[in-house]
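Novice: Here is my input, please return the structure:
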Amino acid sequence: MDTDRQATLTAPAQAAPLCAVPRRGRPRSEAAEQAICEAVERLMTEGGSLADLTIEGIAQAAGVGKATIYRRWPNKEALLVDVLVRLEEPEPLLPGTSARDDLVVILDFMRRRGLAKRSRWVLRVVLDQMHSMPALKEVYYEQVVLRRRRAIHQVVARGVAAGEFRADLEVELLAEMLIGPMLLRSVLWDDSPLDDPELPATIVDSLLDGLRGPAHSAGTV
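Specialist: A predicted model of the protein is given here:
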């Protein structure tokens, strides 16, 4: 793992969000950007679909010119991904105190995101409709999903290196085992309870009883 990146994940004062939308080099007007994103959400609330949205329609609803949108986003897919990220739960800062603590924060983010999807109609519709738009789904996967996936893998790899987790399993498999229960509840099983704020710690600590490395085994100082 890159030393600078590891320091970012481990030092609380420098911790980075689990996922952040890449900043663009050109200075941007927050007011115009806010108006554009709110226009997309308003159009969806009024019964529109992602497939029917156009740059022209969004610009008209936001009261800006098409050029204003294109200065900020290269295409409709990039704009919609940014709007979707804004609709989701804020991405957390990882404390960096231990891999266990970081994973609890990550799972709590997934829990809150699942609750938001259940309670916010627009968010649910956007996430559901995204799957019927391959270009949008690809951009979201590359800019958001892969970023979150890498962050989780880095946390788990750090846990293996520190002896918090077993070293005889692949990092990817360990990550899937650790986030799988929350992923099922927050994405696939909509009737599973997510209200308990202690659920992330319960999941992580229960799994770690069987995944701990030798440095953290029972009776080891």
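
Novice: make it CA atoms for all contacts and neighbour counts henceforth
Specialist: OK.

Novice: Are we agreed that V104 is in a strand?
Specialist: No: applying DSSP: H, G, I helix; E, B strand; the rest coil, one finds V104 to be helix, outside a strand.

Novice: these two touch, right, it and V204?
Specialist: Yes: between V104 and V204 there is a contact under C-alpha atoms under 8 Å: 6.5 Å.

Novice: Which parts of this protein are helices?
Specialist: In the chain, the helices defined using DSSP state H lie at 3-10, 30-45, 55-62, 66-70, 76-87, 99-119, 121-130, 134-140, 146-161, 171-183, 199-211.

Novice: Report the buried residues of stretch 134-147.
Specialist: Within stretch 134-147, the residues scored as buried using 16 or more other C-alpha atoms under 10 Å are L136, K137, Y140, Q143, V144.

Novice: how about CSV for those, with distance to R120 added?
Specialist: Listed next are these as CSV, based on distance: C-alpha to C-alpha, whole Å:
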residue, distance to R120
L136, 20
K137, 20
Y140, 19
Q143, 22
V144, 20
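
Novice: so how far is R124 from L94?
Specialist: 26 Å (C-alpha to C-alpha, to the nearest Å).

Novice: for comparison, sequence B:
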Amino acid sequence: MDDELGHRITDAAWRMLAEKPLAALTIIEIAESAGTSRPAIYRRWHSVEEIVIDAFLHHVEGAVQTDDALAPPDALRNYIVSLGRFLGGRVGRVIAEILGRAQSDPGLMERFHAGFLRRRRDSGRSLIARGQQEGHFRADLDSELIIDLYAGPIYFRAFARHAPLDETFTRSLADQVLLAIGTRTGSAEGAG
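Specialist: Below is the predicted model of the structure:
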């Protein structure tokens, strides 16, 4: 399958996800929307979920990056707020659906981790390490714990939808995280 046809298929699936949930998508509908056939799709993908994960990864590539030009507390604050914005809408719904399906599909879960989650966690680890080296963040804290401290509440609100995932929440979360991980001098710089 050529790249152009592959992009047409993943773009069609992504467009359709704006109108219906993953559970309602079919290979036939995606093929018709992409102007191709089911056999052409099956040459590359074995399920709707595989198409959707590729569509998702293509459309979110480069989203939610850390800004290395900013001081670590400011960069982390901006990152937390942008992650909340990113997961607060359609993307959060799609991730929740993908992860729901991936619970019984280890291959799908691995593709999600490799293509999306690991990159964000690697970026977070680099930012935290820089903040620790520069004395902004406590050196005694594990970076994985810090990432879970800010990402956990955002993902939970995105998936459970028990409370709004809005900028008020993410700014407050960022302030609390910076307070918890900051050194005495570093936390004062980043607060506010």
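
Novice: To which residue of the second structure is V139 of the first structure aligned?
Specialist: Superposed on the second structure with TM-score structural alignment, V139 of the first structure falls opposite R111.

Novice: Neighbours of the closest residue to its match other than its chain neighbours, how many?
Specialist: Spatial nearest neighbour of R111 of the second structure, excluding adjacent residues (C-alpha to C-alpha, 6 or more residues apart in numbering): I53 at 7.6 Å. Burial measure for I53 of the second structure: 24 neighbouring residues, criterion other C-alpha atoms under 10 Å.

Novice: Who has more neighbours out of L94 and R124 of the first structure?
Specialist: Neighbours per residue, other C-alpha under 10 Å: of L94 of the first structure and R124, the larger number sits with L94, 27 against 17.

Novice: quick one, what contacts the aligned partner of the more buried one in the second structure?
Specialist: Alignment note (TM-score structural alignment): L94 of the first structure maps to T66 of the second structure. Neighbouring residues of T66 of the second structure by C-alpha atoms under 8 Å, 6 or more residues apart in numbering: A75, L76, N78, Y79, S123, G124, L127.

Novice: Of all pairs in these, which one is the farthest apart?
Specialist: N78 and S123 (13.1 Å; C-alpha to C-alpha).

Novice: Between the two, which is the more surrounded one?
Specialist: Neighbour totals were compared for N78 of the second structure and S123, and N78 leads with 20 against 16 (other C-alpha under 10 Å).

Novice: What is the equivalent residue in the first structure for the more buried one?
Specialist: N78 of the second structure maps onto V105 in the first structure, by TM-score structural alignment.

Novice: Quick check: that match touching P92?
Specialist: Yes: counting by C-alpha under 8 Å, P92 is a contact partner of V105 of the first structure at 7.1 Å.

Novice: Can you give me the neighbour number for P72 of the second structure?
Specialist: With other C-alpha under 10 Å as criterion, P72 of the second structure counts 26.

Novice: neighbours around the residue lying closest to it once chain neighbours are set aside, how many?
Specialist: Once flanking residues are discounted, P72 of the second structure sits nearest to G131: 5.1 Å by C-alpha to C-alpha, 6+ apart. G131 of the second structure is flanked by 23 other residues according to other C-alpha under 10 Å.

Novice: hmm, back to that, right, so of the helices of the first structure, which gets closest to D191 of the first structure?
Specialist: helix 99-119 (9.7 Å).

Novice: Report the buried residues of the closest one.
Specialist: 99-118.

Novice: Also stretch 127-135 of the second structure?
Specialist: In stretch 127-135 of the second structure, counting by 16+ other C-alpha under 10 Å, buried: L127, I128, A129, R130, G131, Q132, G135.

Novice: go on, stretch 49-62 of the first structure?
Specialist: In stretch 49-62 of the first structure, the ones that count as buried by 16+ other C-alpha under 10 Å are L50, I55, I58, A59, A61, A62.

Novice: thinking again about what came up before, which residue lines up with the residue nearest to R111 of the second structure in the first structure?
Specialist: I53 of the second structure maps onto V81 in the first structure, by TM-score structural alignment.

Novice: thinking that match is in contact with L136, fair?
Specialist: Yes: applying C-alpha under 8 Å, one finds V81 of the first structure in contact with L136, separated by 7.3 Å.

Novice: what about P73 of the second structure, distance to V177 of the second structure?
Specialist: For P73 of the second structure relative to V177 of the second structure (C-alpha to C-alpha), the value is 10 Å.

Novice: ah, wrong one, I meant D67 of the second structure
Specialist: 18 Å.

Novice: And these two? Which one has more around it.
Specialist: The neighbour count for D67 of the second structure versus V177, taken as other C-alpha under 10 Å, is higher for V177 (21 against 15).

Novice: tell me the contacts of the counterpart of A151 of the first structure in the second structure?
Specialist: Counting by TM-score structural alignment, A151 of the first structure lines up with S123 in the second structure. Each residue near S123 of the second structure by C-alpha under 8 Å, 6+ apart is listed here: Q65, T66.

Novice: Show me what V171 of the first structure lines up with in the second structure.
Specialist: Match for V171 of the first structure (TM-score structural alignment): S143.

Novice: which non-adjacent residue is nearest its match?
Specialist: Closest to S143 of the second structure by C-alpha to C-alpha, 6+ apart is R125, at 5.7 Å.

Novice: buried sites along stretch 78-86 of the first structure?
Specialist: Going by 16+ other C-alpha under 10 Å, stretch 78-86 of the first structure has these buried residues: A78, L79, L80, V81, D82, V83, L84, V85.

Novice: Having no further points to raise, I will conclude here.
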